[in-house]
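Asks: This is a predicted model, with the sequence first.
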Amino acid sequence: MASKPGLFTEWPWQRLGSFKYMILAPWVAHSTYSFVTKGEVERDLLSFLIFPFLLSRWIHNQIWISISRFQTGRSKHKIVHKGIEFEQVDREANWDDQILLNGAALYVVTKHFPGISLWRTDGIIITILLHVGPVEFLYYWLHRALHHHYLYSRYHSHHHSSIVTEPITSVVHPFAEMLIYFILFAIPLMTTALSRTASIVSVYGYMTFIDFMNNLGHCNFEIVPKWLFHIFPTLKYIIYTPSYHSLHHTQFRTNYALFMPMYDYIYGTVDKSSDDLYEASLKGKEERTDVVHLTHPTTLQSIYHLRLGLASLASKPHTSKWYLWMMGPISWGSMLLTWIFGSTFVVESTTLNKVKMQTWAIPRYSFQYLSCKRATINRLIEEAILEAEREGVKVLSLGLLNQGEELNKNGELYLQRHPGLKIRVVDGSTLAVAIVLRNIPKGTKQVLMRGKLSKTGCAAALALCQKGIQVTTACKDEFEKLKLLLQAECASYLVFSDSLNVKTWLVGDGLSEEDQRRAYKGTRFIPFSQFPPKKVRKDCTYYLTPAMKIPKHLENMHACENWLPRRVMSAWRVAGIVHALEEWDAHECGDKMLDIEEVWIAALKHGFLPLFQA
């Protein structure tokens, strides 16, 4: 929102939320019905193609968003080396409003200009000339006017709230401002329509051109090659670059041009550092990564919740959305492509106290880890560890199923294969145990273990017995396993029983719905697994998987980690960061555990905070 919102700041359909798309439903239905029922001569192809064109614009913008986020997560060619926060994601969540506005206008206009041809060369030439002349010229002066204090504080400051731009930043404006831009860009379209020289190619081509150039100028990495300006020197005045427009968002009073810098050169508003920033962005700046967290997608829908997916979904905890099932072919297609050609990819980059961190993802889903393809998955994880080693990464933490005991013995397999690894491999179990112990309410005398007993669950059970808290398990094999690890004086606190007369449950993977229904009202389900249990009861309390709130000064955190809330990290991810900050030299995988209290105190020291206060 602008600092002093002016008139018509709010979009007309803002209060409709997700139902705003319904405003186009009558138009879509009418144009489709008319096209199907009318004869070939009477059909209005332009009107019928509006809805597919709007969808293509949405896809076009989304491709730019994903590519830009992928590049800024891994590329050395970033222009502004700062982070994006959740506030910016929320502010830019309505980027598709301008597509709705354009769609509604197109449906109205086509009613007065039916029968437009597919191609007309004269109309295309007129559109190009009108854009280069009146549109670029008028936009330049309009843009300068919007930087006057009165208009800037009421309208344009909303756009400039984003110092680090993303492609969709280009279309995030108050309604009144966007309406003026719409009228400006309508000059070539209305001129060709009134002169009967418009065509489907000129109308949709011009709008696609505007989308392309807007996205290009607002992606935070340099993409325009230098050789292009060497071959065609005059292009410097005809086409802007991402670094050129980025200066407008950091300096504010320079580089006002729309897409053609020549007007800045003519009127003396070009930033003097434009060429230097362009050269520096192309050259890039190498940044060594200190910590890598190795994760993987969970469900087929989880690809849309990744930072590289849909920004609005990525900024919220992962929950199933009904409309994503309609994108099933895309989901299955992406899984097939990653299965055939995929390799580990960078999901996001963050920074804490000058420690550079990245999240990498194995291109396999949770259900694939449970199949017979474990050798392939182990190879992908091993390759990721070796790649991180070559890049000088200090610590790699294993997230989700990448540290399964059956898969790789909690990461020990890779140390056995490569005993000389300099990179420290961390499974994060010690910090996870520390969090589980502190989630248990004070004064608890007895806990019940349910679900599969992992390394974390085993360590938590032993720690509780050592504290004099009774641990009950109904699995004979797990009971015997824990009993062998316990010291004689603590063995009496481990009980083998099928009784559910306990209101504090420590749960792992595989907790059955039947067991949950048998639990007493008010039971607390505290997971020690990386995956949360399915919520069956409304009268019981379900804790989050072991996690901690991140420090306020951790930068570039604008996506949620799976089902966790905003600015919350899983214990396994936090453990890798703390390991690097403390410069611990030991691995933490296999059967090895660190000192629970030492790890917990270290996490608090570096600004991580508990989610629950027991």
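Replies: That came through, no problem. Numbers count the residues shown, from 1 in each chain.
Asks: CA atoms for contacts and neighbours, from now on please.
Replies: Fine.
Asks: Could you pull out the strands in the stretch 151-300 of the chain for me?
Replies: Under the criterion DSSP state E, counting those that start in this stretch, the stretch 151-300 of the chain carries strands at the ranges 291-295.
Asks: K549 is in contact with P565, isn't it?
Replies: No. If you go by Cα atoms under 8 Å, K549 and P565 don't touch, sitting 9.1 Å apart.
Asks: Just want to know which of the two has more residues nearby.
Replies: Applying other Cα atoms under 10 Å to K549 and P565 shows that K549 carries more neighbours, namely 20 against 17.
Asks: Tell me how many other residues surround the spatially closest residue to the more buried one that is not a sequence neighbour.
Replies: Using Cα to Cα, 6 or more residues apart in numbering and skipping residues adjacent in sequence, the residue nearest K549 is V568, 4.4 Å away. Neighbourhood size, V568 [other Cα under 10 Å]: 22.
Asks: separation between V568 and L352?
Replies: Separation of V568 from L352 (Cα to Cα, to the nearest Å) stands at 14 Å.
Asks: again with I385
Replies: I385 is 22 Å from L352, where distance means Cα to Cα.
Asks: Between those two, which has more neighbouring residues?
Replies: I385 (24 against 18).
Asks: Show me what counts as buried in the helix or strand that contains Q62.
Replies: Q62 belongs to helix 50-74 when assigned by DSSP states H and E. Neighbour counts over helix 50-74 (16 or more other Cα atoms under 10 Å) mark 50-51, 53-54, 57, 61-66, 68-74 as buried.
Asks: thinking again about what came up before, if I pick the residue nearest to K549, what's in contact with it?
Replies: Applying Cα atoms under 8 Å, 6 or more residues apart in numbering, we find V568 in contact with A547, M548, K549, I550, C560, E561.
Asks: take a look at this one as well, against the first:
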Amino acid sequence: MMEQEKDNKICKHRRGEAGLFAWPWENLHSFKYLLYGPLVARVLYAVYIDGEVKNDDWCLHILMLSGLRALVHQLWSSFSCMLFVNRTRRINQQGVEFDQIDAEWHWDNFLILQTFAASFLYLSFPALANLPIWDIRGVICCLMLHMGISEPLYYWLHRLLHSSSLFEQYHWLHHSSKVLHPYTAEHATFLEHILLCAVVGIPTLGTVFIGYGSIILMYGYFLVFDFLQCLGHCNVEVFPDRLFETIPLLKYLIRPPTYHSLHHSDMGTNFCLFMPLYDKLWKTMNTNSWDLQREISSRTNSRAPDFVFLAHAVDVMSSMHSPFVYRSFSSIPFSAKPFLFPGWPIAYMVMLVMWAKSKTFLMSFYYLRGRLFQTWAVPRFGFQYFLPFATKGINKQIEDAILKADKIGVKVISLAALNKNEGLNGGGTLFINKHPNLKVRVVHGNTLTAAVILNEIPQDVGEVFLTGATSKLGRAIALYLARQKVKVLMLTLSTERFAKIQKEAPADCQKYLVQVTKYQAAQHCKTWIIGKWLMPREQYWAPSGTHFHQFVVPPIIPFRRDCTYGKLAAMRLPDDVEGLGTCEYTMERGVVHACHAGGLVHFLEGWKHHEVGAINVDQIDVVWEAALRHGLKPL
């Protein structure tokens, strides 16, 4: 593998020397979709002039087929990323990282190329626009041309691309993807896709010129071709081993995902397109092909994670930030995008199904120093946590997740923001009291959250304004700052709760805690720490130049242009993290919420206590120093 990585680096330096390596529209980025403009204009013109689009309008068929082919890839991508469905049958246990996602970002370039090719053919041969809807003879003819010409042609072209010179100039790009994914199937150079056009053109055009072509054949062949391409690259073994034992002939007619995965680990074997028959004929079949298929397809258990972060959705829009919805979108920080709105009803219906099942599901994972860290999610939205009748059901889901983690051997489970809400379960104490013999350590991570917020505050600050002052985090922040001789204006209407917190401070520091009941009291304070959501009229009382630190979920909306707004408390993961390809909500790449990082530190330190309930103020500096020692970095 080290030699292969070295070869890849050499190939990258030679990229500029190879003709037809780059795509002609590469510099257009997302504006490349404007290249579909003439076809769209032609369809709209037909609607405007004739009042309808005719069945023989080839522009419409090309556009529809391109859309359906993209949908096939998207559906396979979603399936491949559904870890909660296929984690036991994953071939390569590594996760797809950001570098690979970026490299495969424009995987759909081949659709534009084939759209141009189809348009050229229709303009050159007008008879192609007059195909019948269906002709059964065409199916038989197309299969014969594919099996007899396209399959062996692809096989020898593929072997040719693995020759020393062509591999270094072109084919290395496809093999640069470390983990197979449906988008990897189309991650190749311009030249390779020109050759692929010939492979797919022989059965389709050949059938048409023989006289047996049809519209359904055109749709069917390309969609089945893409389906099988995605299947072979999906990194999930979908075929049961008994199928090949019952029908041995299938071993030569269909390429399972494990079969093609061996080509990427042993590049001198398994060159076929879809039919291993040709590898058998020309003696390039990997001897481990069917043993690996049997091993992975019969696997019933997956490796238990060492650490779990139990997350939740904030709203319907943020639920579409999941990797199994749009892989590329989940690899960048979340923000509401226009393309998400059409998917809102679907996302809502899916969440209803998940509520009915009432089970947590695996969202993403990464490795750190050989240990497996996973993110599970509770299928609940933020607003549900504040509905009194939903409390019991939410706690039951969290409890089930903790018990499952305990059963499979998880060392630490960390609770995300609302999953440890004080009014919901006392910051996790409910579960510890109910199950005193838990082996898994339950951690709310708020100690590190407090540490992150406190270390963001400049050392020379003499006064701060604190909302959410009597919450777990508010209490800890207030007590810590009081010990540092910083005056804390604690916004709370409860004199009793304020007095209780004030008594916890050392006698000589109690005077630094001051109760206030109105936002006007902070109109001269430029350091606001927000633990309770603020409306614009409340932000209005902050003086110009104020910085809003915050630990409220969701974060407040920045209305003031003359003020600055901090993000939710977070830390950057160590540099040796592997397999990470998803952003955590609005966090940047490689950055996680502080409560997530807090659980991570708890595990790395090997601490045996539960971190639930009230924050131990004495531990704030201890946890902060441990986080830095393990390579986590403040933003």
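Replies: Done, it's in. What you are looking at is a predicted structure, and each value in this text was computed from that prediction instead of being measured.
Asks: Could I get the TM-score for this pair?
Replies: After superposition, the two chains reach a TM-score (TM-score structural alignment, normalised by the length of structure 1) of 0.94; 611 aligned residues with a Cα RMSD of 2.3 Å.
Asks: ok, now which ones touch the aligned residue in structure 2 for V171 of structure 1?
Replies: In structure 2, the residue paired with V171 of structure 1 is E186, using TM-score structural alignment. If you count contacts by Cα under 8 Å, 6+ apart, E186 of structure 2 has them with W107, D108, F110.
Asks: I'd like the distance between the first one and I296 of structure 2.
Replies: This points to W107 of structure 2. Applying Cα to Cα, the value for W107 of structure 2 to I296 of structure 2 is 28 Å.
Asks: The equivalent of I330 of structure 1 over in structure 2: neighbour count?
Replies: I330 of structure 1 maps onto I346 in structure 2, with residues paired by TM-score structural alignment. Residues within reach of I346 of structure 2, counting by other Cα under 10 Å, total 13.
Asks: next one: the one 5 residues further on
Replies: Neighbourhood size, M351 of structure 2 [other Cα under 10 Å]: 18.
Asks: With T234 of structure 1 instead?
Replies: T234 of structure 1: 11 surrounding residues under other Cα under 10 Å.
Asks: likewise L372 of structure 2?
Replies: Here the number of neighbours of L372 of structure 2 (other Cα under 10 Å) works out to 19.
Asks: got a list of contacts for stretch 333-340 of structure 2?
Replies: Stretch 333-340 of structure 2 is contacted by residues M317, S318, M320, H321, C583, E584, Y585, T586, M587, E588, R589 when judged by Cα under 8 Å, 6+ apart.
Asks: about what we covered before: what's the distance between the residue nearest to K549 of structure 1 and A361 of structure 1?
Replies: Computed as Cα to Cα, the V568 of structure 1 to A361 of structure 1 distance reads 18 Å.
Asks: equivalent range in structure 1 for the host helix or strand of S364 of structure 2?
Replies: Using DSSP H and E, S364 of structure 2 falls within strand 361-368. Here strand 361-368 of structure 2 aligns to structure 1 at residues 345-352, judged by TM-score structural alignment.
Asks: Have a look at how far, on average, that stretch is from structure 2.
Replies: Here the mean offset of stretch 345-352 of structure 1 against structure 2 after fitting is 1.1 Å, by mean Cα distance after the TM-score superposition for structure 1.
Asks: Same question for stretch 275-283 of structure 1.
Replies: Per the superposition on structure 2, stretch 275-283 of structure 1 and its aligned residues are separated by 2.5 Å on average (mean Cα distance after the TM-score superposition for structure 1).
Asks: What residues sit buried inside that stretch?
Replies: Across stretch 275-283 of structure 1, burial judged by 16+ other Cα under 10 Å covers L277, Y278, A280, S281, L282.
Asks: Residue in structure 2 paired with the first one?
Replies: The equivalent of L277 of structure 1 in structure 2 is L292 (alignment by TM-score structural alignment).
Asks: Please report how far the closest residue to its match other than its chain neighbours lies from I62 of structure 2.
Replies: Nearest non-adjacent residue to L292 of structure 2, counting by Cα to Cα, 6+ apart: T258, 6.7 Å away. Going from T258 of structure 2 to I62 of structure 2 by Cα to Cα gives 33 Å.
Asks: C560 of structure 1: how many residues sit nearby?
Replies: C560 of structure 1 has 22 neighbours, counted by other Cα under 10 Å.
Asks: Just give me the match in structure 2 for it.
Replies: Taking TM-score structural alignment, the alignment pairs C560 of structure 1 with C583 from structure 2.
Asks: Check the contact between its match and S328; I expect there is one.
Replies: No. Using Cα under 8 Å, C583 of structure 2 makes no contact with S328, being 10.2 Å away.
Asks: Let me see the contact set for whatever residue of structure 1 lines up with P305 of structure 2.
Replies: Aligned counterpart of P305 of structure 2 in structure 1: T289 (TM-score structural alignment). Residues near T289 of structure 1 by Cα under 8 Å, 6+ apart: V355, K356, M357, Q358, E391, G392, V393.
Asks: Try it again at 6 Å.
Replies: If a contact means Cα atoms under 6 Å, 6 or more residues apart in numbering, then T289 of structure 1 has K356, M357, V393 as its contacts.
Asks: Equivalent analysis for V486 of structure 2, please.
Replies: Going by Cα under 6 Å, 6+ apart, the list of residues near V486 of structure 2 reads G462, E463.
Asks: and the gap between the aligned partner of it in structure 1 and C540 of structure 1?
Replies: The equivalent of V486 of structure 2 in structure 1 is I469 (alignment by TM-score structural alignment). Using Cα to Cα, one gets 22 Å for the distance from I469 of structure 1 to C540 of structure 1.
Asks: try I385 of structure 1
Replies: Distance from I385 of structure 1 to C540 of structure 1, by Cα to Cα: 41 Å.
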